[in-house]
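Colleague: Fold the following and give me the result.
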Amino acid sequence: MPNIKLVAAHCKFTNLHCETFDKQALEFKKCYIKAVSRDYNYITIFINLKEVVRKVKVRVSLLKRANGWKPFLYDINVDGCQFIRNPARNPVANLFYQFLKEFSNINHACPYDHDVLIDKLTILNGTVKLPFPLGEYALDTQWVINNRMLLRVNGSCIYWKE
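Modeller: Coordinates of the predicted model:
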């Protein structure tokens, strides 16, 4: 039986990959994991937008490593512009947004005519209180911007308790 408990746990980032499909529309200036200590690291992503963003559709998939990556609980599509206006309307997307919002300038509805920054995103001990089994998880996001598939960001972390 899996070890499922509501615990205050760490989530240490292990991988991050940022990909753009049209460098005329946007470009990643930064996309990295910075290790500060053995148990503490953070993510920084800086996206230079070269056109005004008026529509955003995001597909978010959560995966768990178990003899390869397997879908785990969530695979959702979100209208990003509508979501930012009222995050409470989509509790699953809001769960992910709560981790992101204090580290990001993604804080208003469309249009976006400025660069997007996620700066030093970390998930510290006690931040994560989810009834998930301990283990390795990945988040895969695909972004359709102004009706074009423009970027994909995915990463993984180890969810563990001391």
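Colleague: going forward, measure contacts between C-alpha atoms and count neighbours the same way
Modeller: OK.
Colleague: what's the longest helix seen in the chain packed up against?
Modeller: Here the longest helix in the chain is taken by residue count, with DSSP state H as the criterion, and it is helix 91-100. Applying 3 or more Cα pairs under 8 Å, 6 or more residues apart in numbering; DSSP states H and E, one finds that helix 91-100 contacts strand 69-79.
Colleague: In the strand it packs on, which of the residues would be classed as buried?
Modeller: Neighbour counts using 16 or more other Cα atoms under 10 Å place residue 78 of strand 69-79 among the buried residues.
Colleague: outside of the longest helix of the chain, which residues touch it?
Modeller: Contacting residues not belonging to helix 91-100 are listed as 74, 76, 78, 87, 88, 118, 121, 123 [Cα atoms under 8 Å, 6 or more residues apart in numbering].
Colleague: Another sequence for comparison is provided below:
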Amino acid sequence: MEYLNYTQCKVEHAGPDIYEVTIAIAMHSGPVNNASFVGTIVKSGYEDRKPLVEYKIDWCEFLRSKRRNFFAKFVYRILGIEQYSNINHSCPYDHDLTLDHYPFNGKAMAKVVPFGNGKFTFNTKWYTYNILRAVVNIRYQTFDR
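Modeller: So this is what the prediction gives:
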């Protein structure tokens, strides 16, 4: 039995330097009460080295009390994901998951990731009950113009 499947995954050009990301995931299991996230940022050409950023969080705990994790709260607020997603509440998750028309752009990422201009990959791994369930990787370019 499948645990989840992507029913939609698209990236559309929405304007100068902005791309809208839409992801829909159908959940095929009961309520999820244990979820975690691992994110890394790697600069293109340096994939064989340690990531520039590697961060792990207990997603359920983070959304239960954002004050306990300053860095995650900062990134979450700067990226504004809660405005475009239904994963903006604490566990349990007993519904399908969506990220709808999220405006992703290099200028915003440059504010979060102060490593100068360049091409990067934001690698994410999503776990429930410590079992890898989904991998989403986003390649992007930062710039200061």
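Colleague: tm score of chain vs chain?
Modeller: Superposed pair, TM-score by TM-score structural alignment, normalised by the length of structure 2: 0.83. Supporting alignment: 139 aligned residues with a Cα RMSD of 2.1 Å.
Colleague: C-terminal to the longest helix of structure 1, what's the next element?
Modeller: Where DSSP states H and E defines the elements, the next helix or strand beyond helix 91-100 of structure 1 is strand 116-121.
Colleague: With distance to residue 159 of structure 1 as extra columns, can I get the contacts of helix 91-100 of structure 1 in JSON lines?
Modeller: Supplementary listing: these in JSON lines, determined by distance: Cα to Cα, whole Å:
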{"residue": "74", "distance to residue 159 of structure 1": "17"}
{"residue": "76", "distance to residue 159 of structure 1": "21"}
{"residue": "78", "distance to residue 159 of structure 1": "25"}
{"residue": "87", "distance to residue 159 of structure 1": "25"}
{"residue": "88", "distance to residue 159 of structure 1": "25"}
{"residue": "118", "distance to residue 159 of structure 1": "21"}
{"residue": "121", "distance to residue 159 of structure 1": "15"}
{"residue": "123", "distance to residue 159 of structure 1": "10"}
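Colleague: and which of those is nearest to residue 43 of structure 1?
Modeller: Closest to residue 43 of structure 1 out of those is residue 121 (5.0 Å), distances taken as Cα to Cα.
Colleague: And whatever residue of structure 2 lines up with that closest one, how far from residue 136 of structure 2?
Modeller: Under the alignment (TM-score structural alignment), residue 121 of structure 1 pairs with residue 102 in structure 2. In this structure, residue 102 of structure 2 and residue 136 of structure 2 are 14 Å apart, going by Cα to Cα, to the nearest Å.
Colleague: Tell me how many other residues surround the match of residue 121 of structure 1.
Modeller: Here the count is done by other Cα atoms under 10 Å, and residue 102 of structure 2 has 20 residues near it.
Colleague: Tell me how far the nearest residue to residue 31 of structure 2 once chain neighbours are set aside lies from residue 60 of structure 2.
Modeller: Nearest non-adjacent residue to residue 31 of structure 2, counting by Cα to Cα, 6 or more residues apart in numbering: residue 94, 4.3 Å away. Relative to residue 60 of structure 2, residue 94 of structure 2 is positioned 13 Å away (criterion: Cα to Cα).
Colleague: who's more crowded, these two?
Modeller: Applying other Cα under 10 Å to residue 94 of structure 2 and residue 60 shows that residue 60 carries more neighbours, namely 19 against 13.
Colleague: for the more buried one, helix, strand, or coil?
Modeller: Here residue 60 of structure 2 is helix, with the state taken from DSSP: H, G, I helix; E, B strand; the rest coil.
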